[in-house]
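Q: Please find the sequence and the predicted model below.
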Amino acid sequence: MSPAKSSSPVQLTAANTGALPRVLLLAICVVYGLVGLFGRDPWKNEDAAGFGVMWQLASGGTQDWLMPNIAGRPFGEDGPLVFWVGGLMIKLFGGWLGAPDASRLSTLLFYFATCAFVWYATYLLGRRDEVQPFAYAFGGQPDARDYGRALADGALLILLACVGLAMRGHETTPQVGQVSFIAMMLYGLVRSLDKPVQGSLWVGLALGALCLSSGPILPIALFVAAIVAGAVCKPVPLRKLLTIGLPLALAIVGAWLAATYFGAAERDEAVSFIREWTRYDRRNYGGPSSQSLGFIARNFFLFSWPVWPIAAWAWFSWRGMRRAAHIALPLSLLLLLFLLLVSQRQAGDVQFILLLPPMAVLAAFALPTLTRGAINAIDWFALLLFTIFGGTVWFLWIAKTTGWPPKIANNVFRQLPGFQHSFTISAVICALIVTACWVLVVRWRLSRAPKQIWRPVVISAAGTTLMWVIAMTLWLPSINYGKTYRDVAQAAALALPPTYQCVQPIRMGNAQLASFAYFGHIRFGGPNDGCDILLRHDAVDYGAPSNLSHYEWRLIWEGRRPADRDERFRMYRLVEAPPVVAPPHPTRPRRLPRQP
């Protein structure tokens, strides 16, 4: 028995590393990834904004591909790579699926890539000598390949079990691409342990793609994390990473910057776009604020349940081997990502998913060390949580459909004023099937009592899939009605005069601008375009805009989304002011001469 193996806290037999049934694992991954992508509109806020950029690329020209924008407004918050993939999907499949559904094919590609990189990174780490279970004198310990595959199955289940991944992982945002490239970088670091050149190429490709899908700070921070991991974990080939990975990343980023600069119609516009892209990161990361820290404290632990307590247990249980690759590599990326998260001036849960790949890989190595009490606690908590959630969803849907109990039904419709409920048999059948599958998985888990190391997260992953599928089947029309701008955008388009020059948006966010441009086919312009229509977004009525010489702004339309009481849109048209007529001066009555 090698010294590395003797320090392992894991004592398992071959029976504990049996592979999860491939059909079950693939079914969970495919169903989880597909459901919720199609048959809906872009939702406020980040989802609609991301779609707006993709749609602009697909319907625009070369300048739009080099410098992404929404209806002419530059979008420099993130790099263009994720939008390129979404725009390409719209071009290829938009005529068949429609632009919104086609754009989310890019989300599906990034989702499957993330799952693959997480699985293979954990598999390669699980095959290493230092993590192998205790070797018994008469044999019986698991084979390295079987052990690695069992750990990889557990890592994938842990990733899918995260509660917050359901919504954020199905949107057309740059973050779905960023999380995939973070998983790619982690895989590259792991691959470099036994194949330094190949692993360094993966790391360079991931860093370059990450920079093109976000900003410069995130890839710089992860490269620093790789250097820290190399200093802590000696097998990491730092020299290869510096001589192969870093030049490749710089070449990828430099190619886009050069294409943007030399391919732009106006060099000043290209320079301004690139400068804005680099400045956004500096404005976004400026040190923690009490508001952002409070938001993280309230939401992060629920968002990342159950991965964060399992990952914390992995760090504790492997306390004698924290410099080993299976702890040092994911932990280094995780710490730098968390440092960036708390450094944001305005935190949002869309950034939380970036931490999930390294956290899931780290958590996978806690599975062989969990005590029976911890396993039972995770199982029963997930069983109770998702059973209650599923029952509640079904109960509310029955109340909405049948009107009984009337008080519950009225409360549901009060949240969605104007919504017309319709019964869809296919959605009900899908929800019944996934509910039956949930019952079968729970019955199999509790009756068979499997001994494999992935058993603590089967119910959690199946429960998250149940939660997402029944929400996206029974409640998809209701959710879509409450989160889309389709109706209000089409109403605004009908109020436009037959001939108008352009519409200037005032205080409209990226999601609103994208939705009004797509659903209403509204032709927007900038402040210097001399638009004769103003479309203003206000929380309260501030009155009509200031009049111009001989012209005035006349209110022609006012509306809002029925499910949102905090926003209101007002449309004004520039019309010629009526001439001001001076009031006639009062005339004094003539005094008649006095009669003699």
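A: Received it, and whenever you're ready, just let me know what you need. Residues are numbered from 1 along each chain as shown.

Q: Going by C-alpha atoms from here, please, whenever you check contacts or count neighbours.
A: OK.

Q: Scan this protein for its longest helix.
A: helix 372-402 (DSSP state H).

Q: Which SSE is immediately downstream of that helix?
A: Next along the chain after helix 372-402, taking DSSP states H and E as the criterion, comes helix 406-415.

Q: Identify all contacting residues around that following helix.
A: The contact list for helix 406-415 (Cα atoms under 8 Å, 6 or more residues apart in numbering) reads 396, 399, 400, 403, 419, 563.

Q: mind listing the strands for this structure?
A: For the chain, the strands defined by DSSP state E cover 69-70, 73-74, 503-506, 533-538, 551-559, 568-576.

Q: Got another one to weigh against that:
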Amino acid sequence: MLTYLPPSERETLPPPSDKPWLLLMLCVFWVFPGLVGHDPWKPGELETAAVIGRFLSGQHWSLPFFGEQPHLIAGPLYYWSASLLAWPLSKLGMQVHDAARLVTGAWTALAMWGVGLAGRELFGRRQGRVCVMVLIGSIGLIVWGHHLAPPIVTLTAFSWLAYALAYARRQPLQAGLLLGLVWLVLIAGSNLGQLGLAVLMAVAVGAVGPWRRLAYLVTLLAALVVAVPVGAIWLIDLARFDPAAFAHWLRLFALGPYDGLGHLALFGSAGYVLSLVLWFAWPALPLACWGLWSNRAELRTQPRLILPATMAALGLLWLLLAGDVRESDLLVLLPSLALLAGAGIDRLRRGAAAALNWFGVMTFGIGASLLWFGWLVLHLGVPASWSLALQEASPAYRLSWHFGGLLLAVLMTVVWCSVLLRKRSLGRQAVTNWACGVTLIWGVLIGLWQPWLDASKSYRDVALSLRQALDQQVPGCVAGEVSTSMLASLDYFASIRLRSGPAAEECPLVLRQGTPPPGSWVRWEGQRAGENREHFYLIELADRE
């Protein structure tokens, strides 16, 4: 029977020896799978790849752009960093999107480092690694931590924001320089809405506890000196290079989930946020709630609780008030929730820790077993009906044995089984096993199923087929009325730039999505293998010959 024991009566395990390389190895196993070896997927990767391709071909540095339109959902910092890495690696034969996606891994690793440093600064030695484990185990981070898209910059910025504010208690000036870099990253890599949230967090923390002193003003002033002049360079250059694009960004995208100054979105996503955060931040959210409850007597006096609690409360309030929240916007919550979870993990009741541990081991163990079983069914053809169903789900996939992915899946499975045998305090064991379970599922999924998934998600064949068809037509422009994903794919894979608006009136060819109208002169039509909802066709307009 599981019962609660006070800390004084609990079994005391010997102090663990410092083995930071084990945590480093787990982070590597979590980060690396899925970064290379597949084409850009929806959502967001296709547009990001197209923007990076444009930067590599000479697009002006301050304006993210693809097709015939600016892409200003986020600042250009992620695209710059991805282009800087993709340029030399593409010269060595690596695909641009694979090389660029490695930058996501770098930003994710920086976020883990920032959370670890913040945890150590707030709670002491060996505590930072627990916070990193909670962050790694968060379900919502799995996709965005491996995605070719700018939102990962947000996670990194708020992770280092927590460390900068915690560090300000000891070194106000150095922390101010670091805080300025965080604000600069948000200006150039995210949006003014998230920058405003980060500034609000810094100001709110300065009104309470040990931050409420004159030295903290040095931190804020140093941050302003670093962030504002440098960050303004991008905005000023964008306004001078393309005033229309700058005005469009300011009106519709500048404030992130609040849209822009010309269309302020409020109070439209509270229900969506509350339903999404329950799984997106699992298990960080319930562990953070326990961290607050178990330390409630110290909540108003201890800096280690005041900082993450303030950040979490303001972050959640900021999301609830917004009117156009996307899933990636919830990344602002994960660093503070991971830190709050670290505050209560050693006080976790035995029954709760055992339940979390059992649930994680069973869930991820069964999940990995199903992935292995499905892969064997697909490749061995037994039973035949199940194998046929899996083949029909991704008809473009050609059965083959990818030994690199198979080796990765075997290695991840063996390592996970060995981790289960290690002994540590029950709360830490539950968190560690959960993080390792998430890593196992992701590693096995990518190792075994990435080629199958890529065959069903890639737009490469459709774009190249259209390119081949256009090469056989009379030279001329092409107008377009297709999805953003297809528009980006045509730009990235086939260098096809569709015209729209008044510039499209002179084009003899039009690419559309759906069903060709009766009597139209269809020059080409196509779709992704197995895709029934997106059908594209190219028609020739006789009156424009």
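A: Perfect, I can see it now. Quantities reported herein were computed from a predicted structural model and do not represent experimental measurements.

Q: so where in the second structure does the longest helix of the first structure end up aligned?
A: Here helix 372-402 of the first structure aligns to the second structure at residues 350-380, judged by TM-score structural alignment.

Q: can you give me how far the matching stretch is from the chain middle?
A: Offset of stretch 350-380 of the second structure from its chain centre (Cα atoms, centre = their mean, to the nearest Å): 24 Å.

Q: With stretch 156-168 of the first structure instead?
A: Computed by Cα atoms, centre = their mean, the chain-centroid distance of stretch 156-168 of the first structure equals 11 Å.

Q: now do stretch 531-540 of the second structure
A: Relative to the centre of its chain, stretch 531-540 of the second structure is centred 30 Å away, using Cα atoms, centre = their mean.

Q: And that stretch, what's buried?
A: Neighbour counts using 16 or more other Cα atoms under 10 Å place 535, 536, 537, 538, 539, 540 of stretch 531-540 of the second structure among the buried residues.

Q: Also stretch 289-299 of the first structure?
A: 292, 293, 295, 296.

Q: residue in the second structure matching residue 156 of the first structure?
A: The alignment partner of residue 156 of the first structure in the second structure, by TM-score structural alignment, is residue 132.

Q: was I right about that match contacting residue 111?
A: No - because the distance of 9.1 Å does not satisfy Cα atoms under 8 Å, residue 132 of the second structure is recorded as not touching residue 111.

Q: Compare those two and say which is more crowded by neighbours.
A: Using other Cα atoms under 10 Å, the more surrounded residue of residue 132 of the second structure and residue 111 is residue 132, with 28 against 25.

Q: list the contacts for that one?
A: Contacts for residue 132 of the second structure were tallied using Cα under 8 Å, 6+ apart; they are 112, 113, 115, 116, 338.

Q: Of the residues you listed, which are reproduced in the first structure?
A: Using both residues aligned by TM-score structural alignment, their matches' Cα atoms under 8 Å, the first structure keeps these contacts from the contacts of residue 132 of the second structure: 112, 115, 116, 338.

Q: Those residues into TSV, with extra columns for distance to residue 232 of the second structure?
A: Listed next are those as TSV, based on distance: Cα to Cα, whole Å:
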residue	distance to residue 232 of the second structure
112	28
115	28
116	31
338	32
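
Q: Just the closest of those residues to residue 359 of the second structure, please.
A: residue 338 (19.4 Å; Cα to Cα).

Q: and the counterpart of that closest one in the first structure, how far is that from residue 52 of the first structure?
A: If you follow residue 338 of the second structure across to the first structure using TM-score structural alignment, you land on residue 360. Taking Cα to Cα, to the nearest Å as the measure, residue 360 of the first structure falls 32 Å from residue 52 of the first structure.

Q: Out of the contacts of residue 132 of the second structure, which two sit at the greatest distance?
A: Top of the distance list for the contacts of residue 132 of the second structure (Cα to Cα): 113 and 338, 12.7 Å.

Q: Neighbour count: the two, which is higher?
A: residue 338 (33 against 19).

Q: wait, what's in contact with that one?
A: 115, 131, 132, 134, 135, 284, 288.

Q: now those residues as CSV including distance to residue 389 of the second structure?
A: What follows is those, written out as CSV (distance: Cα to Cα, whole Å):
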residue, distance to residue 389 of the second structure
115, 43
131, 42
132, 39
134, 37
135, 36
284, 37
288, 42
